[in-house]
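Undergrad: Mind folding the following:
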Amino acid sequence: MIARVRAGEPEAYAELVRAFTGVALRAAVALGAGADAEDVVQQSFFKAYCSLGRFRDGSAFKPWLLKIVANETRNTVRTVGRQRSVAGREAAMVEAEPLIPESADPAVAAVEIERRSELLGALELLSEEHRLVVTYRYLLEMDESETAQALGWPRGTVKSRLNRALRRLGQLLPAGQEPASVPTQRLKRGGDKRGGATR
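TA: Model prediction:
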């Protein structure tokens, strides 16, 4: 697809935009762009298009794009001079992509929403590097190598920071709610495999 874009096929880039707009919006919102998320994503796609000459053949496009989205979000938040509140970020994430099916039992949905709010509140208390690694790895459903590429970190750094971040989240979340049970992309089975990373 990238080769087609470089060859001057406008429809090929339109296909990339359609394929990755959803995850780019979720990334921008999760990283704090809030109401500016759409502008951030538009600017990120423009910058990605202008930078395609630096894209390495054989690399994955998603982590490369999300690195641009993260930088653009950071610049936007810094320029505007405000950090989004947990409530504002939560509302924007729900708007960007509902995480609970409409068919869900209302009582179950209420519990899921409460847990998601608690997770986002706990994420806000993490250091930026820990918040980033959890967001990329679990909220954006990126694998370890994609997370490493998007953040520009070695895979070993991703593992160690994720381990520490999950342990810290386990301390911040209410008793009985471990990161592995959080519905906002169930922080997978990572805590179980990492020797108590959730405590």
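
Undergrad: okay, CA-based contacts and neighbour counts for the rest of this
TA: Noted.

Undergrad: Please work out how many residues are found near the residue lying closest to Leu172 once chain neighbours are set aside.
TA: Nearest non-adjacent residue to Leu172, counting by CA to CA, 6 or more residues apart in numbering: Ala122, 5.8 Å away. Using other CA atoms under 10 Å, the number of residues around Ala122 comes to 19.

Undergrad: how close does Ala122 get to Thr135?
TA: For Ala122, the distance to Thr135 (CA to CA, to the nearest Å) stands at 12 Å.

Undergrad: And for Lys193?
TA: Where Thr135 is concerned, Lys193 sits at a distance of 19 Å (CA to CA).

Undergrad: Comparing the two, which residue is more hemmed in?
TA: Each of Lys193 and Thr135 has its neighbours counted (other CA under 10 Å); Thr135 has more, 22 against 10.

Undergrad: next up, for comparison:
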Amino acid sequence: MARILGGDPAAYGTLVDRYTALAHRTAYLLGAGHEAEDVVQEAFVKAFRALSSFRGGASFRAWLLRIVANETHNLVRSRRRRAATELRAARQEPTHADGPESRAFPDTALLDAVRTLPEKNRAVVICRYFLDLTEGETAEVLGCPRGSVKSRGHRAFARLRELLAEPDKEVVGD
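TA: Predicted coordinates for the structure are as follows:
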């Protein structure tokens, strides 16, 4: 970090190389889908611009993933507004085509069930179990206390158990 803050752009390139795959996976799983690459690029640009606010000794990984999570959240929120506007304009129900997630996860029942969770609970499940982040990293990425990570995870898994235990119940994503 000292080299980066000292103005060495190659040092930042090393961090980009190290964290691009994880950032891409985070954006994708949090809902960016096919726009994950754009989200990651924007997150790295914002991280570079905000390097002076990075606290020394903190985890760069968690700090970066927090930026990725925020960018993804903004994208998802924007999509929802856009979809609602288009739906009102067209006065028809949206269609859901198979996306890249159907190829990434052959058995989509779990992913479909996770998509039905409230956003905060879904984000905890994704960070903890799809991205294998620690409780502390998840709390930092999502900007919430560790206790919230624990309680949201508990509620999420209780709901997932209900959804996945009902074989006749159809699970529909967002």
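
Undergrad: where does the TM-score land?
TA: Taking TM-score structural alignment, normalised by the length of structure 2 as the basis, the two superposed chains have a TM-score of 0.81; 155 aligned residues with a CA RMSD of 2.3 Å.

Undergrad: quick one on the thing from earlier: report the secondary structure element holding the residue mapped onto the residue nearest to Leu172 of structure 1 from structure 2.
TA: Counting by TM-score structural alignment, Ala122 of structure 1 lines up with Ala113 in structure 2. If you go by DSSP states H and E, Ala113 of structure 2 is part of helix 109-115.

Undergrad: Now that helix on structure 1. Mean distance?
TA: Helix 109-115 of structure 2, aligned to structure 1 and superposed, deviates on average by 0.7 Å (mean CA distance after the TM-score superposition for structure 1).

Undergrad: Which strands and helices lie in contact with the helix or strand just after that helix?
TA: Using DSSP H and E, the helix or strand that directly follows helix 109-115 of structure 2 along the chain is helix 119-125. Here helix 119-125 of structure 2 touches helix 109-115, helix 135-142, helix 146-165, going by 3 or more CA pairs under 8 Å, 6 or more residues apart in numbering; DSSP states H and E.

Undergrad: Turn these into JSON lines, including distance to Trp63 of structure 2.
TA: Output for these, formatted as JSON lines (distance: least, CA to CA, whole Å):
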{"stretch": "helix 109-115", "distance to Trp63 of structure 2": "24"}
{"stretch": "helix 135-142", "distance to Trp63 of structure 2": "7"}
{"stretch": "helix 146-165", "distance to Trp63 of structure 2": "16"}
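
Undergrad: which of those helices sits most buried?
TA: helix 135-142 (a mean of 21; mean count of other CA atoms under 10 Å).

Undergrad: matching residues in structure 1 for that one?
TA: Using TM-score structural alignment, helix 135-142 of structure 2 pairs with 144-151 in structure 1.

Undergrad: you'd agree Pro63 of structure 1 is up against Gly152?
TA: No. Counting by CA atoms under 8 Å, Pro63 of structure 1 stays clear of Gly152, with 9.5 Å between them.

Undergrad: Pick out whichever of these two has more residues nearby.
TA: More crowded of Pro63 of structure 1 and Gly152, by other CA under 10 Å: Pro63, with 22 against 14.

Undergrad: Show me where structure 1 has its helices.
TA: 2-6, 10-30, 37-50, 61-80, 86-96, 106-124, 128-134, 144-151, 155-172, 190-193 (DSSP state H).

Undergrad: ok so, going back, right, so of the helices and strands packed on helix 119-125 of structure 2, which gets closest to Met1 of structure 2?
TA: helix 135-142 (19.1 Å; CA to CA).

Undergrad: rewinding a little: surely the match of Ala122 of structure 1 is in contact with Ala158?
TA: No. Taking contacts as CA under 8 Å, Ala113 of structure 2 lies outside contact range of Ala158: 11.6 Å.

Undergrad: out of the helices and strands packed on helix 119-125 of structure 2, nearest to Ala27 of structure 2?
TA: Judging these by CA to CA, what sits closest to Ala27 of structure 2 is helix 135-142, at 11.9 Å.
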